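> Prediction below, plus the sequence it came from.
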Amino acid sequence: MGYTNLSYLNPRTVILVGIPGLEHVQFWIGFPFFVVCLVALLGNLFLLIIVPRERSLHQPMYIFLAVLAATDLGLCLAIAPKMLAIFWFGSCSMAFDTCLTQLFFIHALQGMESGILLAMAFDRYVAICDPLRHPSILTPLFLLRVILMVAVRATVLVGILPVLLKRLQRFHSIVIVHSYCEHMAVVKLAAEDVTINKSYGLFVAFAILGFDMIFVFISYFLIFQAVLHLPQKEARSKAFNTCTAHIVVFLEFYILAFFSFFSHRFGHVSPYIHILLSTIYLLLPPALNPIVYGVKTKEIRKWVVHIFVLKSNTQ
């Protein structure tokens, strides 16, 4: 690593500080985050075991839920090990290339999660607004194509972010004020023009999160419109009930996502508040999603009870 006029040339390592201003309590902050990650890992593993084994869950909504669970697992594994190593063991250094790899996986998995939430909204729209055509529209081949499109879109769009960062050569610091490698946190270290990086980062955010959020809103506007025109109160209640879990998951993801996104670029939020909220935004939905769907889905509750009863009987 070289430096000229207090700038670093082609740094090989970076330093993650964790949560600035709260370094003295980071050790204790690690424990609630560890619990959240543990709940997320166990909950999403349960979903990945239950959905393939329960034939009544072999429906588009739950296939998308299984993909969402795999995405959430990936997010936890991309963030938690290094973050907890910083909090508990002071292991703050990271190879620059490893940092860019972590950045890619975090943002790509975010993009995939957003795309799956849009696919789930489309599934609910067809199921409620055009139920007779639901089996013919959401065929296994269609589901596979949607999942591949979501994965390819996120991989291609996000894959350019680390490439643009790699072309930067001079940095005024190698200290990342964050608990994980986040795109804008790394961009702010650069000691040269980063207009392209910032502009492309905005484009990716709106091309994925913005696009998906708009169409999810449109889907639910049409769903609510259709439901309110149902003649029977019981039918309206049943239709709303099928959407409740997805609405909760959708709101928790997008509200936290856009708060984190805009506060990082345009807000004047204290760094430790922003970093805490952005970390919660990435780790809390993976923990809550299995709980929300578990509470709302009888088959999932039955399998969870079966697994725990079977385990207790064998002990």
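Arrived safely, thanks for sending. Numbers count the residues shown, from 1 in each chain.
> When you work out contacts or count neighbours from here on, use the C-alpha atoms and nothing else.
OK.
> show me what contacts Gln225?
Listed by CA atoms under 8 Å, 6 or more residues apart in numbering, the contact set of Gln225 is empty.
> So which other helices or strands are in contact with the helix or strand containing Ile300?
Using DSSP states H and E, Ile300 sits in helix 298-314. Helix 298-314 makes packing contacts with helix 26-53, helix 271-296 when contacts are defined by 3 or more CA pairs under 8 Å, 6 or more residues apart in numbering; DSSP states H and E.
> and here's the other structure:
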Amino acid sequence: LMDITWLTNHTGGSDFILLGLFSQSKHPTLLCVVIFVIFLTALIGNAILILLIHSNAHLHTPMYFFISQLSVMDVTYISATVPKMLMDQVTGVKKISVPECGIQMFLYSTLVGSEFFLLAAMACDRYMAICHPLRYPVLMNYRICLFLATGCWFLGSVDGFILTPITMTFLFCRSREIHHFFCEVPAVMKLSCSDTSLIETLMYLCCVLMLLIPVIVISSSYTFILLTIHRMNSAEGRKKAFTTCSSHMTVVILFYGAAIYTYMIPSSYHTPEKDMVVSFFYTILTPVLNPLIYSLRNKDKVGFLKKKLKVKWTL
């Protein structure tokens, strides 16, 4: 990511201290157990989903390909933040080194940015499936899907490569206490004694583009989808289309709503407590909710899972 020795010297060399969620809780042990259970649930739910999609030939379609990518992203970014937070609570050591902080920030920025674009790609996939069903196999073949997924990961990494080096090369001469449970860009910037107005403007513009482009794609896709659904004569077809689209839109609203608050609302409206609650929601809860809202409720996957379990139980 960057030269670790230079980075450590430039930022002062001392570790950061993550105050985290537990310092705000009256029952930190209970909260730790709850977060651990949520973390395991997210890992298991997304892992099952990925295995189901890859082991069932009927699920080798563009929609499920993108869902598996979403699960990979969810597992990766919850793993980049939660284990460190839980380990700190158990050991009582809340320090994080400068290089570790930079790596965590880069991974998180990359994955969140990638998910923005992946949700837009999923909206395009639904548009093609509903508005152009006859040409859908050609328009959304495996190579196109792979290209779109790769593009999402690449654009997300651009976000990480822009924000992380600039943020981590500021001089931190104030308190080293980060009022957060992981190294998020806005939380770390508050510790700098340098002028951060330029990076704040850059972050705002970057996030506007990262959010605006996918939002335009999603809005346009669903405008055409709604028009197509309105012209459908089949009630069953309308119901199926609405079911698929409602799941996707639920995930979009949850994820984008929290991201808009974090990165686009002026800092005067933020408090450390509010920021942690919002980050907790889309960092820890969203990876648990995505398989339930978007995927495991689908009859194809639920039926296949039941069949698998039944066979293993019989054996």
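Looks like it arrived, so ask away. What you see is a predicted model, and the numbers here were worked out from it, not measured in a lab.
> Got a TM-score for the pair?
Laid over one another, the chains give 0.90 as their TM-score (TM-score structural alignment, normalised by the length of the first structure), with 306 aligned residues with a CA RMSD of 2.1 Å.
> What residues sit buried inside the helix holding Ile300 of the first structure?
299-301, 303-304 (16 or more other CA atoms under 10 Å).
> can you give me the strands for the second structure?
16-18, 95-96, 177-178 (DSSP state E).
> any idea how far the residue most central in space within the first structure lies from Val163 of the first structure?
Centroid check for the first structure by CA atoms, centre = their mean gives Gln110 as the closest residue, at 3.8 Å. As judged by CA to CA, to the nearest Å, Gln110 of the first structure and Val163 of the first structure stand 18 Å apart.
> Could you list which residues are in contact with Trp313 of the second structure?
Contacts of Trp313 of the second structure by CA under 8 Å, 6+ apart: none found.
> I meant Val112 of the second structure, not that one.
Residues in contact with Val112 of the second structure (CA under 8 Å, 6+ apart) are 77, 156.
> repeat that with 7 Å
Contact analysis of Val112 of the second structure by CA atoms under 7 Å, 6 or more residues apart in numbering lists Gly156.
> Per the alignment, it pairs with which residue of the first structure?
Matched across to the first structure, Val112 of the second structure falls on Gln110, judged by TM-score structural alignment.
> what's the spacing between its match and Ser136 of the first structure?
For Gln110 of the first structure, the distance to Ser136 of the first structure - CA to CA - is 30 Å.
> What lines up with Leu168 of the first structure in the second structure?
Using TM-score structural alignment, the partner of Leu168 of the first structure in the second structure is Phe170.
> Same question for Met120 of the first structure.
Per TM-score structural alignment, the equivalent position to Met120 of the first structure in the second structure is Met122.
> count of neighbours near that match?
Close neighbours of Met122 of the second structure, defined as other CA atoms under 10 Å, add up to 25.
> For Leu139 of the second structure, see how far away it is.
As judged by CA to CA, Met122 of the second structure and Leu139 of the second structure stand 14 Å apart.
> now do Val208 of the second structure
Per CA to CA, Val208 of the second structure is found 29 Å from Leu139 of the second structure.
> ok, for Thr8 of the second structure, nearest residue in space, not its chain neighbours?
Nearest non-adjacent residue to Thr8 of the second structure, counting by CA to CA, 6 or more residues apart in numbering: Val98, 6.0 Å away.
> what sits against the one you found?
Contacts for Val98 of the second structure were tallied using CA under 7 Å, 6+ apart; they are 8, 15-16.
> So what does it match up with in the first structure?
Match for Val98 of the second structure (TM-score structural alignment): Phe96.
> Which among the contacts of Val98 of the second structure count as buried?
8, 15-16.
> Closest one of those residues to Tyr261 of the second structure?
Ranked by distance to Tyr261 of the second structure (CA to CA), those are led by Phe16 at 24.7 Å.
> aligned partner of the closest one in the first structure?
Alignment note (TM-score structural alignment): Phe16 of the second structure maps to Val14 of the first structure.
> Format the buried residues of helix 298-314 of the first structure as JSON lines; extra columns: distance to Phe261 of the first structure.
Shown next, in JSON lines, are the buried residues of helix 298-314 of the first structure (distance: CA to CA, whole Å):
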{"residue": "Glu299", "distance to Phe261 of the first structure": "36"}
{"residue": "Ile300", "distance to Phe261 of the first structure": "33"}
{"residue": "Arg301", "distance to Phe261 of the first structure": "35"}
{"residue": "Trp303", "distance to Phe261 of the first structure": "37"}
{"residue": "Val304", "distance to Phe261 of the first structure": "36"}
